[in-house]
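> One predicted model, sequence on top.
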Amino acid sequence: MDSHHWRAVITAAQSGDRQALDELVAGWLPLVYNIVGRALNGHADVDDVVQETMLRAVDNLGSLRDPDSFRSWLVAIAMRQIRDRARRRTPERLEEAAASDFAELTVLRLQLEGQRREVAEAVRWLDDEDRQLLSLWWLEVAGELTRRELAAAVGITRQHAAVRVQRMKERLETSRGIVRALDGACPDLRELTGRWDGRPDSVWRKRLARHIRGCGYCGDPRETVVPAERLLVGIALVPLPVGFTLSLAFGGKTAVAAGSAGWSAKLLGALTKPAVAMTAGATIVAGGAYVVTQPPHAPPPRAAVTPTATATSEPPPSATPTPSPTPTPSPSAKRKADLYGTVVDAVDRAPDPDARPAALPRRPESGVTSTGGPKAVMQHRGDSVTLSGRGYVLVRWQISPHARPGGVVMPTWTGLKGKLFHVASGGSRRMDDPLPGAPNGYVTGMGGPDIGYAVLPPGTQQMWQNEYFYVDGTVTLTQNERGCDYGIAVFPSDWAAVDKDVNTGPAQGAIRYGLVRDTGTDSAPVPQYVTRATPADPATVPQRSRV
């Protein structure tokens, strides 16, 4: 919308027009969420800071003299709340884990790849002050803020802002180099990071930067490094997550009291419903609960897709589904034994890009703990993580044939106690999907003629960018890299995140919707490479799973 429209909306809201106030809050909430989320990198306090910013803006809207300065005024309020939150932090709060890694949210929701992904992930390595400044500069180069507004929000002159931004960009480039190096296969770097707990901080940033400066392998980017500002031009705001809510307490006011104080029902809804809900039906009910409903003209959900062999290639003998190893003295006993252990050991066909996934069954969740923490990054052969509990897990793939092409030795699940299901595939693309505009018919994950290809074992299902599993017990996942270079990151997740991912499709600019594999019962598929045994070499686990 143009500035004339917003000026009219702000003026009307200041005059008591509730509809204009509703529009103002709903329209600017995503901008505040992006600033706060990136400045705090998804910390658990993000919701509180966003809420306090919006409430202060509404409470003080009458004091705004020039409607044209609303955006810079709102951003300045957000930055003050961010700094106030930093001053209030106790040592205990400093140790809190992030509610959600905003760098990863940026990559997933905006479908960033290559060097754009690298910039987003480099944010983790910045100190708080740099990250706060970057949260504004990112929006400046994306066309959402001006340099004048950036300077006003920080409370400095434009000349001083230029100096601060330049210094922040230098540290951002250093951090990008660290992300590239950690994605590589340098044996010296692997030895250096043997004692690292995986949490980015200033001490390890300096250590890794010092290694990179003296390392011929890590210091060679192997491709032209595009300046960050060129990568971020025109990039969209990260949409609010489905389920993102702001408390209806309003600084101690109940919803009823807030309504009697002049808050309209639509405004209460605007403060509690995510902006992305506009793509689906939504209803705000008493108490502020958010309910997503099917749009009136939405197509009916597809039945769950069962992976099938491709019509053009016959699976090898080893790809034949394996019956349960448990003896079955009668047909009824066999049917019961087969309820768990269904393995689809065959190449599965990708669904049509416009085909919506089936509904994702909701399984019980009590939480999954990981020996790798909230994000375990496994870049080298032998890296492993043990998962325990009951809930969902995301395994995110990054294949690097440009570093080393060849056959992929798949990761394996070992020592299974309990049950493990392969419930969904997401990330809006399979790893063999064509990359739009790429030369020579490159595919996004599997390589191309100029750099070589990543090749899967015969009969192996093609992985998607994001693969989701459900754990009910304990299991260990091991990275078995030997041929083609690859890395996987493992995140404990939840049903809402999986459901959101698989339903992000072409309408959001991605390649395809996700794939729901879960039947909601023990007949759901299990991973191809899983065993209850604990072999000395996990890479020897056969493709036909043993559960």
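All right, it came through fine.

> Every contact and neighbour count from this point should use C-alpha atoms.
Will do.

> Identify each buried residue in stretch 257-271, please.
Residues of stretch 257-271 classed as buried: 258, 263-271 (neighbour count, 16 or more other Cα atoms under 10 Å).

> Contacts made by that stretch with the rest, please.
Contacts with stretch 257-271, where a contact means Cα atoms under 8 Å, 6 or more residues apart in numbering, come from 18-19, 21-22, 25-26, 51, 245-246, 248, 250, 255, 284, 288.

> and that stretch, how far apart are its ends?
One end of stretch 257-271 to the other measures 16 Å (Cα to Cα, to the nearest Å).

> follow-up on the earlier one: so which of the buried residues of stretch 257-271 are in helices?
Using DSSP state H, 258, 265-270 are the members of those that sit in helices.

> now those as TSV including distance to Gly389?
What follows is these, written out as TSV (distance: Cα to Cα, whole Å):
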residue	distance to Gly389
Ala258	41
Ala265	41
Lys266	40
Leu267	40
Leu268	37
Gly269	35
Ala270	36
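
> Just give me the longest helix of this structure.
helix 158-182.

> mind listing what's buried in the helix or strand just after that one?
Following helix 158-182 in sequence order, the next helix or strand is helix 187-192 (DSSP states H and E). By neighbour count on 16+ other Cα under 10 Å, the buried set for helix 187-192 is 189-190.

> Next: stretch 127-144.
128, 130-142, 144.

> Settle this for me: Met79 is touching Ala151, isn't it.
No - the pair Met79 and Ala151 fails to qualify as a contact (Cα atoms under 8 Å) at a distance of 11.3 Å.

> Could you pull out the buried residues of the longest helix of the chain?
Per 16+ other Cα under 10 Å, helix 158-182 contains these buried residues: 158, 161, 165, 168-169, 171-182.

> Alongside the first one, take a look at this:
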Amino acid sequence: MDSQDWRPTIAAAQAGDRRALDELVAGWLPLVYNIVGRALNGHADVDDVVQETMLRAVHNLGSLRDPDSFRSWLVAIAMRQIRDRARRTSPDRLEEGATQAADFAELTVLRLQLEGQRREVAEAVRWLDDEDRHLLSLWWLEVAGELTRRELAAAVGITRQHAAVRVQRMKERLETARGIVRALDGACPDLRELTVRWNGRPDSVWRKRLARHIRGCCYCGDTRESVVPAERLLVGIALVPLPVGFTLSLAFGGKTAAAAAATASAGWSAKALSALTKPAVAMTAGATIVAGGAYVVSQPPAAPPSQAAVTPTAAVTPGPPSPAAPPAPTPSPSSSPSATKKRDLYGTVVDAVDRAPDPDARPAALPRRPEAGITSTGGPKAVMQHRGDSVTLTGQGYVLVRWQISPASRPGALVMPAWTGLKGRLFHVASGGWRRMDDPLTGAPNGYVTGMGGPDIGYAVLPDGTQQMWQNEYFYVDGSVTLTQNERGADYGLTVFPSSWEAVDKDVNTGPPQGALRYGLVRDTGTDAAPVPQYVTRATPADPATVPQRSRV
């Protein structure tokens, strides 16, 4: 994207052409979003920094004397806003936002469908310090052909020679981070022992600790394939598309057009400023402006989603504890799915946190629902072991989702799978497999092979408020829905089978065999009060991992 190609549009926008201004903002917003998103790694402040950057660019566009320098001018504004935000933000606020926001490295992998060493580079970004990540956000775009080295240096405020030195040092640290990502994807037993107490979130302490291990480990340091330099991997990679529903309002803080014009730079017309006070319209991921509105895109904050997305409706008791904590109290009848009265059931969540029944308690009778058969895009047995794997289920009948968690491979925070694009109805009907995933000694005599983990190897940790899964989770589909694997912090796999009422009933009512711990659990009431699974939406987000990973709102 060259500023020279945009010279007529820039000139028209400076003269007050609203259509040109719309086109200019829409055309350059993806570049700003990628710079800020990668520099802050998807921190919760990304939307604010992007908005402030575009607002300042629009406000000061009349003062730009050379349209050919528009790109470097815009990038410099973005980097200045990133630096200003870092100075204003306390360390506690940084940490809080980092845990709440979507991981930009993860969005890069999913939205650009990166694999192999390209995925490795994207994931290595999260191990860099802020200063290196800010520089990488520009260098990534340089090697992808979106920026020049002159523009990179100008944005950072240094000479081209100094920029070359800074980039080289950043690349060396990036290669160290790539080695960490590669090692964590491996099966080194010493590394597994080292990361027992790691919470799955990259930080400088663990970066140094893991890098030190890799340097002295024959297993982790033995690269089985040639490592391609990062710049060769990033050449030609497209910009990460804007999130669907990302909305950026460029209104001047509620000022009237006349008041805004009074504070604008000379040459910026009241007609162009008046466009900024119009209602915002949503843009698609392709960044298309809808004619007649103002601008652009801002992902909604962590507020309850709209009715089309996940909307919890039931009272929630505290989420299930880690295996080392005492069990959560039994939910009161008023918060149980069967006791909840609600409107617009389908596409909403009933999320009372369950507690497993007594091992000797017989399950309730399982209501029988109509079965016309289920078609699965994954065939009779879909195995989903990697981020982004998905299966679409269509028809009327029962489906089994079987969990396999392997904290021995990689403990950490578990990101739940998401049900998206729901058309029709979806119930959670029963839990089986004779065990919950937080039961000790799940799966094998040596313990913790397919469960949530233990002190010897670490834990897989659920988001707060999540219902604890059983080995077999059964659902009823009447319509169509897509299930996506969103594994990120901990290793887990899902196997999805079309099933039947008879198979579900046999699972939940068969007494525990030797070594199993519990009978099944029936949640289906046979009515429209049956619970809908957590993390379900009728929407079809470009990235299913953005479905809110919570049940408490």
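Nice, I can see it. The structure presented is a predicted model; accordingly, all values stated were derived computationally and were not measured.

> can you give me the helices in the stretch 201-350 of the second structure?
Using DSSP state H, counting those that start in this stretch, the helices of the stretch 201-350 of the second structure run over residues 204-215, 218-221, 230-234, 257-263, 270-274.

> With distance to Tyr476 of the second structure added, can I get those helices in CSV?
Converted to CSV, the helices of the stretch 201-350 of the second structure look like this (distance: least, Cα to Cα, whole Å):
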stretch, distance to Tyr476 of the second structure
helix 204-215, 43
helix 218-221, 44
helix 230-234, 43
helix 257-263, 54
helix 270-274, 52
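
> thinking again about what came up before, buried ones among the contacts of stretch 257-271 of the first structure?
18, 21-22, 25-26, 51, 245-246, 248, 255, 284, 288.

> Now tabulate the residues you listed in JSON lines and tack on distance to Gly214 of the first structure.
Listed next are those as JSON lines, based on distance: Cα to Cα, whole Å:
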{"residue": "Arg18", "distance to Gly214 of the first structure": "61"}
{"residue": "Leu21", "distance to Gly214 of the first structure": "56"}
{"residue": "Asp22", "distance to Gly214 of the first structure": "56"}
{"residue": "Val25", "distance to Gly214 of the first structure": "51"}
{"residue": "Ala26", "distance to Gly214 of the first structure": "50"}
{"residue": "Gln51", "distance to Gly214 of the first structure": "46"}
{"residue": "Thr245", "distance to Gly214 of the first structure": "47"}
{"residue": "Leu246", "distance to Gly214 of the first structure": "48"}
{"residue": "Leu248", "distance to Gly214 of the first structure": "54"}
{"residue": "Ala255", "distance to Gly214 of the first structure": "60"}
{"residue": "Ile284", "distance to Gly214 of the first structure": "58"}
{"residue": "Gly288", "distance to Gly214 of the first structure": "56"}
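
> and of these, the nearest to Asp522 of the first structure?
Thr245 (33.6 Å; Cα to Cα).

> Show me what that closest one lines up with in the second structure.
Matched by TM-score structural alignment, Thr245 of the first structure corresponds to Thr247 in the second structure.

> For Leu126 of the first structure, see how far away the aligned partner of Val205 of the second structure in the first structure is.
Val205 of the second structure maps onto Val203 of the first structure when the alignment is built from TM-score structural alignment. Distance, Val203 of the first structure to Leu126 of the first structure, by Cα to Cα: 11 Å.

> quick one on the thing from earlier: nearest to Tyr33 of the second structure, of the helices of the stretch 201-350 of the second structure?
Checking those against Tyr33 of the second structure by Cα to Cα gives helix 230-234 as the closest, at 17.6 Å.

> Do I have it right that Asp507 of the second structure meets Gly520?
Yes - counting by Cα under 8 Å, Asp507 of the second structure touches Gly520, with 6.9 Å between them.

> can you list residues touching both of the two?
Counting by Cα under 8 Å, 6+ apart, the residues touching both Asp507 of the second structure and Gly520 are 432-434.

> so what's Leu94 of the second structure closest to, chain neighbours aside?
In space, and not counting its chain neighbours, Leu94 of the second structure is closest to His43: 7.9 Å by Cα to Cα, 6 or more residues apart in numbering.

> what's the closest of the buried residues of stretch 127-144 of the first structure to Ser69 of the first structure?
Glu144 (13.9 Å).

> does the aligned residue in the second structure for the closest one sit in a helix, a strand or a coil?
When the second structure is aligned by TM-score structural alignment, Glu144 of the first structure is paired with Glu146. Recorded secondary structure, Glu146 of the second structure: coil (DSSP: H, G, I helix; E, B strand; the rest coil).

> gap between the spatially closest residue to Val296 of the second structure that is not a sequence neighbour and Ser137 of the second structure?
Leaving aside its chain neighbours, Val296 of the second structure sits nearest to Leu248 (4.6 Å; criterion: Cα to Cα, 6+ apart). From Leu248 of the second structure across to Ser137 of the second structure, the span is 21 Å (Cα to Cα).

> still on that earlier bit, so which of the contacts of stretch 257-271 of the first structure are in strands?
Residues from those lying in strands, with DSSP state E as the criterion: Ile284.

> Could you report the neighbour count for Ala11 of the second structure?
Neighbourhood size, Ala11 of the second structure [other Cα atoms under 10 Å]: 19.

> so it makes contact with Arg65?
No - Ala11 of the second structure is beyond contact range of Arg65, at 9.9 Å (criterion: Cα under 8 Å).

> how close does the match of Thr245 of the first structure sit to Ser269 of the second structure?
Distance, Thr247 of the second structure to Ser269 of the second structure, by Cα to Cα: 25 Å.

> Likewise for Ala251 of the second structure?
From Ala251 of the second structure to Ser269 of the second structure the distance is 15 Å (Cα to Cα).

> contact partners of the longest helix of the first structure?
Under the criterion Cα under 8 Å, 6+ apart, residues 118-119, 121-123, 125-126, 130, 133-134, 137, 147-148, 150-151, 189, 205, 208-209, 212, 218-219, 221, 228, 379 lie in contact with helix 158-182 of the first structure.
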